[in-house]
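S.K.: quick one: sequence and predicted model below, then my questions.
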Amino acid sequence: MAADYDLLVIGGGINGTGIARDAAGRGASVLLVEMGDLAGATSSASTKLIHGGLRYLEYYEFDLVRKALKEREVLWRAAPHIAWPLRFILPHHKDLRPAWLLRLGLFLYDHLGGRKLLPATKTVRLDEAPYSQGLKKLFSKGFEYSDCWVDDARLVVLNARDAASRGTDIRTRTKCVSARREGNVWKVVLTDLASGEDKTVTASALVNAAGPWVAEMLHGISGVHNGADVRLVKGSHIIVPRRFEHDRCFIFQNGDGRIVFAIPYEGDFTLIGTTDVDYTGDLAQVRITEDEIDYLCRAASEYLEKPIAREDVVHTYSGVRPLYDDGAKDAKAATRDYVLELDGGDGGPAVLSVFGGKITTYRKLAEHVLDKLGPFLPFKRGPWTADAPLPGGDFKVDEFDAQVAQLEKDFPFLGKPLATRLMRLYGTEARKFLGESISPADLGRCFGADLHEIEVKWLMDREWARSADDILWRRTKLGLRLSREEAAELDTFVSGYLAEKTGAAA
């Protein structure tokens, strides 16, 4: 039986979209289904770092750290609009890890991953500017090292957009209800959650990249006997008003062996996280607990000159990491590396399930998935993503400021703050929706915080946004700036625009 698609990918997080993009670029016909919004769960709830994972060295995960470190500059080059370097300050806490151990770890961190563009580690005086700002005076010595930042949800959307440009059929708000082998293909029942309609499609191979739902999804795939277990670990973050003016980030050691980051966020805020807590609750209702808020406030306040109180918290978010259960006693010690489980069906169509992984290594994960599926799929080329920019990222890593200046010159009515925000989100693609605009009136209605109708329509027409939450908390992060009333007005506009489009299509 000829299949409708070569590959059906279940899950619209970073792993699913990365796999779909890579497979489409190799010539496969691909369908990706996501039951919610793209990056609607774990992939928009990270600490938003492209990093090797300094603390994983303590657990001897050298291969994971090396693999992740090598990817930092690859991803930075692919998306210089949504990714950029950060410098992290690690204060020496005399009651925790000794200075020589920190120096050794950072030496390995500098040299494991083939660093070329990022600056090396250096020892710094924390009682001198700019390092002293924000910290308690008792910390006088520290280390400054490099990692990178990425807008995690936009990374997912850009992978999806590139996959779609290469022929991938992407369906959000679509749930995979069941899958069973029928001869040489998978027969898959999909439900459109907006209309309630079911549709059956066939595929030559499946990828189960359902994130926290990976085990649940396996139960709906008949004939698969997979012995792998998933360990669900929740990570939570808090956002508070900005605590220091410099652009450095802090990484704080804690007495329980964990670390907490304090990172400048969206201009006026500081992002603090994360926790590591085993999770057994409802995956549709993942929330930070009071204990987690207290933990993060206490951990950061041990270092910061101005303590953080619960009433300082302006926003929180939480996500559940679907880690491979390696039997580690503590959640913080469970491996962050990915595990790929292939079921070849004794000659029938294959299904591959993805356990674990980090946002930093998603591209390598996609390559390894397709290596395993190579015998089952008609690829026309090999790996290709290492040197391919994501949409809007077709400029050099040191050209961001020049790109902003040129955008402001070509559209002078924007002003520098809006030109910078649009370049950070869309890169060179900002010009596509600005089009022939010559004045603020051409941008249409403003919903608040310089979010205009022309941008909202782009997000709905080209980036699968279907609600105010999709736009404000994943596509733009402007949820921190719009009032509840403004968000409600945006939701009304989105609903009306969708109804208008649906009516026009009918």
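M.R.: Arrived safely.
S.K.: CA atoms for contacts and neighbours, from now on please.
M.R.: OK.
S.K.: not counting sequence-adjacent ones, nearest residue to residue 397?
M.R.: Spatial nearest neighbour of residue 397, excluding adjacent residues (CA to CA, 6 or more residues apart in numbering): residue 80 at 5.2 Å.
S.K.: ok, structure two:
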Amino acid sequence: MNESEHAQGASFDLDAIECDVLVVGGGINGCGIARDLAGRGYSVVLCEQDDLAAHTSSASTKLIHGGLRYLEYREFSLVRKALAEREVLLKSAPHIMWPLRFVMPHDPAMRPAWMIRLGLFLYDHLARREVLPGSHGVDLRQHPAGVPLKPQYRRGFVYSDGWVDDARLVVLNALDARERGARIFTGARCVQARRGADGWNCTLETAGHASRAVRARALVNAAGPWAESFLRGAARPAHGESLATRSLRLVQGSHIVVPRLFAHDHAYIFQNPDQRIIFAIPYQQDFTLIGTTDLELDGGDPRAGRITPGEIDYLCEQASRYFERPVTPADVVWTYSGVRPLLDDASGNASAVTRDYFLERHTDAAPLLSVWGGKITTFRKLAEDAADAIGQMLRDPRPAWTEGAALAGGDLRTWLDEAGRRALPADQFERFVVELQRRHPWLDATLARRWARAYGTRVALLLGDAAGPQDLGAEVAPGVFERELRYLCDEEWARTGEDVLWRRSKLGLRLSEAQRAQVAAWMQAHAPAPSLSDAA
């Protein structure tokens, strides 16, 4: 169905949905905004053309961090905001986010020690810390982090940030939004958005060409890498002018995963001769994650982002400058790439483009809010600012609420005794695992820990009335039971093997090609197709 046919009035398979706000985009920003708005009592619909976190939001470096390197670009406001958000996020979902200590080996040819100490002092003090310890110097000849490094790296610096399962963070926000009344439609693209004086008339369409009208008082454009093209296409006014007044720079960031390079639990931040940095991070117990790159994409479809041989060589080369055992392309077991939608600030260097966000309001007719840029660490604050803006534009402001609120499954304290509730978030998680195994002693310890990490307190919903291993259903692949797959279909919008193996989990790293195919076949046989019904 083409645009003119939509404009003349398509036949809809279901009655139109009426809502306060339609959010276009199911990445971290879109889901965060939907959650915040729904929690304020607005009626919300969110549509995502693919799976939740299918693109940029599942392809980050998995860090909740202030952005130490942004201090060099004098992005003090962004760093302060991100540092404050670290603490908020680590408390909100301790099962998918936890503290991580980073080691920076000192290379005098890169930056002098006094500059690093000054930067770390600012990093420690720009925002209040309750969960994370401060930075300090370290003798790498005596510290476990020095063991895998080349002997010339004798001195280093240790500081704190956090780790996050990025794709699950998106799903948790969507779950929380739904529990607060939002309607979430995946596999549903907004193919038309026509603006009136007091509302938007929109059309959602699935790949199977089912369509449904949505009438919203306000529209949020949180389409990430597609934010600009959405305004120039589906949301273009009938007379042909574009609502897009900003431009995005699409910058590809690629990562490689290799077998574990070190046994300790710290991560590394390495300085490169090109003034960039890369991280080497403990990943999924048996692997090391190395990234990222900054490769500018000129036009094209953001879906087409793929790691290049040059990016693989670059990451291997830079990591090998520090590790005693070289990292080679032959070591790589998995790669992924994401396209960052960065607000074009005319910076010549892609690495220098701001990671801050900008919320653009259009109020000359029905409210439109476009989200430009952003980073995963500041998504909650971005969502709060966006919900404030929507309330103002609708002349119906409602109070913020997400700071201090647990994300779906993150209320671990409800399972713990008084001592556990007073513990730090990382310790709360360990106590939660013990309590889960106490309540279900028949549950395999490895599976119990994986489910605790993935689902938090929502593991009770997954387990339901299961009283033993026999109640988990068939083992479709090693450690993957039908009960979990049905839960992911029913509760978390999973539709394909890829949704399960690479976003809802990273089980794809541990399963063979044949085992991954078994999971994909089960999903194809049992998962429902994307739907625009109210029960979706």
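M.R.: Yes, it's here. Keep in mind that what you see is a predicted model, and the values were worked out from it rather than measured.
S.K.: checking the residue nearest to residue 397 of structure 1 next. Helix, strand or coil?
M.R.: For residue 80 of structure 1, the assignment made with DSSP: H, G, I helix; E, B strand; the rest coil gives coil.
S.K.: contact partners for it?
M.R.: Neighbour list for residue 80 of structure 1: 393, 395-397, 400 [criterion: CA atoms under 8 Å, 6 or more residues apart in numbering].
S.K.: list the contacts of the equivalent of residue 147 of structure 2 over in structure 1.
M.R.: For residue 147 of structure 2, the equivalent position in structure 1 is taken to be residue 133, counting by TM-score structural alignment. Residue 133 of structure 1 makes contact with 244-246, according to CA under 8 Å, 6+ apart.
S.K.: which residues in the stretch 1-150 of structure 2 form helices?
M.R.: In the stretch 1-150 of structure 2, the helices defined using DSSP state H, counting those that start in this stretch lie at 3-9, 28-39, 76-92, 113-125.
S.K.: reformat those helices as TSV; add mean neighbour count.
M.R.: Listed next are those as TSV, based on neighbours: other CA atoms under 10 Å:
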stretch	mean neighbour count
helix 3-9	11
helix 28-39	30
helix 76-92	22
helix 113-125	15
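S.K.: which one of these lies closest to residue 304 of structure 2?
M.R.: Shortest separation from residue 304 of structure 2 across the helices of the stretch 1-150 of structure 2 is recorded for helix 28-39, at 20.2 Å, computed as CA to CA.
S.K.: what residues in structure 1 pair up with the closest one?
M.R.: In the comparison with structure 1, helix 28-39 of structure 2 aligns to the range 14-25 (TM-score structural alignment).
S.K.: need the residues that contact the matching stretch.
M.R.: Outside stretch 14-25 of structure 1, the residues within contact range by CA under 8 Å, 6+ apart are 9-11, 29-32, 39, 43, 155-157, 159-160, 162-164, 166-168, 207, 209-210, 359, 362-363, 365-367, 369-370, 379, 383-385.
S.K.: with structure 2 overlaid, how far apart is that stretch on average?
M.R.: On the superposed models, the aligned residues of structure 2 are on average 0.2 Å from stretch 14-25 of structure 1, with distances taken as mean CA distance after the TM-score superposition for structure 1.
S.K.: now do that stretch: distance to the chain's middle.
M.R.: For stretch 14-25 of structure 1, the distance from its own C-alpha centre to the chain's C-alpha centre is 14 Å (CA atoms, centre = their mean, to the nearest Å).
S.K.: thinking again about what came up before, most neighbours among the contacts of residue 133 of structure 1, which one?
M.R.: For these, neighbours were counted using other CA atoms under 10 Å, and residue 244 has the most, 23 neighbours in all.
S.K.: what's near enough to touch the corresponding residue of structure 2 for it?
M.R.: Superposed on structure 2 with TM-score structural alignment, residue 244 of structure 1 falls opposite residue 262. Contact criterion CA under 8 Å, 6+ apart gives residue 148 as the residues in contact with residue 262 of structure 2.
S.K.: same question, residue 167 of structure 1
M.R.: Contacts were defined as CA under 8 Å, 6+ apart; by that measure residue 167 of structure 1 touches 24, 29-30.
S.K.: helix or strand for it, just tell me which one.
M.R.: Here residue 167 of structure 1 is covered by no helix or strand, with elements defined by DSSP states H and E.
S.K.: corresponding residue for it in structure 2?
M.R.: When the two structures are superposed using TM-score structural alignment, residue 167 of structure 1 falls opposite residue 181 in structure 2.
S.K.: follow-up on the earlier one: buried subset of the contacts of residue 80 of structure 1?
M.R.: With neighbours counted by 16 or more other CA atoms under 10 Å, the contacts of residue 80 of structure 1 contain buried members at 393, 395, 397, 400.
S.K.: for residue 344 of structure 1, state which of those residues is nearest.
M.R.: Comparing those against residue 344 of structure 1 with CA to CA picks out residue 393 as the nearest, at 37.2 Å.
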